[in-house]
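Novice: Please work out how this folds:
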Amino acid sequence: MDVYFSPLACSLASRITLYESGQEAQFQRVDTKAGKTASGEDYRKINPKGLVPALRTDDGAVLTENAAILQYLADQRPESKLAPTGFARYQLQQWLSFIGSELHKTVFTPLLSPTWPAEGKAKAKEQAAERLAYLNAHLTGRDWLLDDFSVADAYLAAVLNWNQAVKLDFSIYPAIQAYQARLMTRPAVQKAAAEEFALFQPA
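Specialist: Now for the predicted structure:
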């Protein structure tokens, strides 16, 4: 299978998930601004939205959207227990939705954008406080978003990593700080992050 990524984008979560579950994939780097893969392929023919990640299975089927790809990868290796069953599966989807809509798009997308207006960035910082406080409260007294490490933690690892660029004050969220430190003790997270940091070129 092929996993289409850009260094340190949210597609980092797919790399973490692959390493956590012991799966192999061909990583295809994408320049989303140019709309091309590193091999020169027109990326919009793979994902018309032009965004990463995308996944192409060995039989040619294409899947997009982070939450869907992460659950697909987890389900290929159910023994890895990266996506629980029963009611916990809906809790997993709850956290994937929260990370995607409330943190990724609402907070970090405006703050990371070089063209977002100043008033929009100020609003994102205001909105960050409530959302990070909610996350901090949930993580207090627990190791992971669910009872065990899951693909939601892989996604959150990628998103929280962006704070190195936007520099929100995480010191007032001790549970989040402890959580980030705990993430970096996992070999799969360490390996995935190190590989993508080595590839990253700031705009």
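Novice: contacts and neighbour counts: CA atoms only from here.
Specialist: Noted.
Novice: can you give me the strands in the protein?
Specialist: Under the criterion DSSP state E, strands of the chain are mapped to 2-5, 26-31, 36-37, 54-56, 62-64.
Novice: how about the helices of this structure, start to end?
Specialist: Assigned by DSSP state H, the chain shows helices spanning 12-21, 66-76, 87-97, 109-112, 118-139, 151-161, 163-166, 174-183, 187-199.
Novice: List the contacts of the fourth one.
Specialist: Taking CA atoms under 8 Å, 6 or more residues apart in numbering as the criterion, the residues outside helix 109-112 that touch it are Trp116, Gly120, Lys121, Ala124, Lys125, Ala165, Val166.
Novice: Would you do the same for the sequence below? I want to compare the two.
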Amino acid sequence: MLKLYYSPGACSLSPHIALHEAGLAFEAIPAPTSTHRLPDGSDYYKVNPLGYVPYLVLDSGEALREGPAIVQYIADQVPEKNLAPANGSMARYQLQSWLNFIGTELHKGFSPLFNPAVPADAKQVFKDRLISRLTWLDGELAGQQYLMGDTFTVADGYLFTVTNWPAKVGLDISGLANLAAFRARVAARPAVQAAMKAEGLM
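Specialist: Next comes the predicted model:
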């Protein structure tokens, strides 16, 4: 069975959502980034030397790290669910473009805001950049249900996960109506609710 190591509310919520959407059998193992202690008391660094989540261990014993790679692996196990377009198609490259944008322009942009050592004036620079990126994204969502059109993909789960964070860091995104509508649509999905309940977020 697949094993997903996660920390509640962290970026690992994205593959957690993908696993529920895919309907795959898996075990979710809490690996809180605050303690790096697993439920049995052992050291998570012995599982993943980098110490961060998500981390997916396959039945074969092979493992994958990095959320954008993990969610594509999950999607490719159940092609009939259309969680990612077919490999080699232009649409697949568009999906990868979205996953990279979310990972590098949004996800990594939030990291300094969670770091108490970063000075307030520096944090404001990161906040301003995030708002500019999110405002552009809000425009891209105009007139569509999801990032890729009318079909939910693993990129939507990742975007939903990352846009859960603004309230935690004092970033006001209330003016972004298309993003708000997108977030409400994704939040209503049963797989998203199942993942959030499992992580104690609901």
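Novice: could you dump the helices of the first structure to CSV with distance to Gly60 of the first structure and mean neighbour count?
Specialist: As requested, these are exported to CSV (distance: least, CA to CA, whole Å; neighbours: other CA atoms under 10 Å):
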stretch, distance to Gly60 of the first structure, mean neighbour count
helix 12-21, 18, 24
helix 66-76, 15, 20
helix 87-97, 26, 16
helix 109-112, 31, 19
helix 118-139, 38, 16
helix 151-161, 23, 23
helix 163-166, 35, 12
helix 174-183, 33, 16
helix 187-199, 25, 16
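Novice: how about JSON lines for these, with distance to Ala38 of the first structure added?
Specialist: Formatted as JSON lines, the helices of the first structure follow (distance: least, CA to CA, whole Å):
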{"stretch": "helix 12-21", "distance to Ala38 of the first structure": "17"}
{"stretch": "helix 66-76", "distance to Ala38 of the first structure": "21"}
{"stretch": "helix 87-97", "distance to Ala38 of the first structure": "29"}
{"stretch": "helix 109-112", "distance to Ala38 of the first structure": "23"}
{"stretch": "helix 118-139", "distance to Ala38 of the first structure": "32"}
{"stretch": "helix 151-161", "distance to Ala38 of the first structure": "22"}
{"stretch": "helix 163-166", "distance to Ala38 of the first structure": "25"}
{"stretch": "helix 174-183", "distance to Ala38 of the first structure": "29"}
{"stretch": "helix 187-199", "distance to Ala38 of the first structure": "12"}
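Novice: closest to Gln28 of the first structure out of these?
Specialist: helix 12-21 (11.3 Å; CA to CA).
Novice: Average separation of the closest one from the aligned part of the second structure, please.
Specialist: Superposed on the second structure, helix 12-21 of the first structure shows a mean distance of 0.8 Å to its aligned residues (mean CA distance after the TM-score superposition for the first structure).
Novice: Show me how far that helix is from its chain's centre.
Specialist: Relative to the centre of its chain, helix 12-21 of the first structure is centred 10 Å away, using CA atoms, centre = their mean, to the nearest Å.
Novice: now do stretch 127-136 of the second structure
Specialist: Here the centre of stretch 127-136 of the second structure is set off from its chain's centre by 18 Å, with CA atoms, centre = their mean.
Novice: so that stretch aligns onto which residues of the first structure?
Specialist: Following TM-score structural alignment, the aligned partner range for stretch 127-136 of the second structure in the first structure is 125-134.
Novice: any idea what sits nearest Phe152 of the second structure, other than its immediate chain neighbours?
Specialist: Leaving out its chain neighbours, the residue that sits closest to Phe152 of the second structure by CA to CA, 6 or more residues apart in numbering is Tyr146, at 6.0 Å.
Novice: which position in the first structure aligns with the one you found?
Specialist: So Tyr146 of the second structure corresponds to Trp144, using TM-score structural alignment.
Novice: Before I go, just wanted to say thanks for your time.
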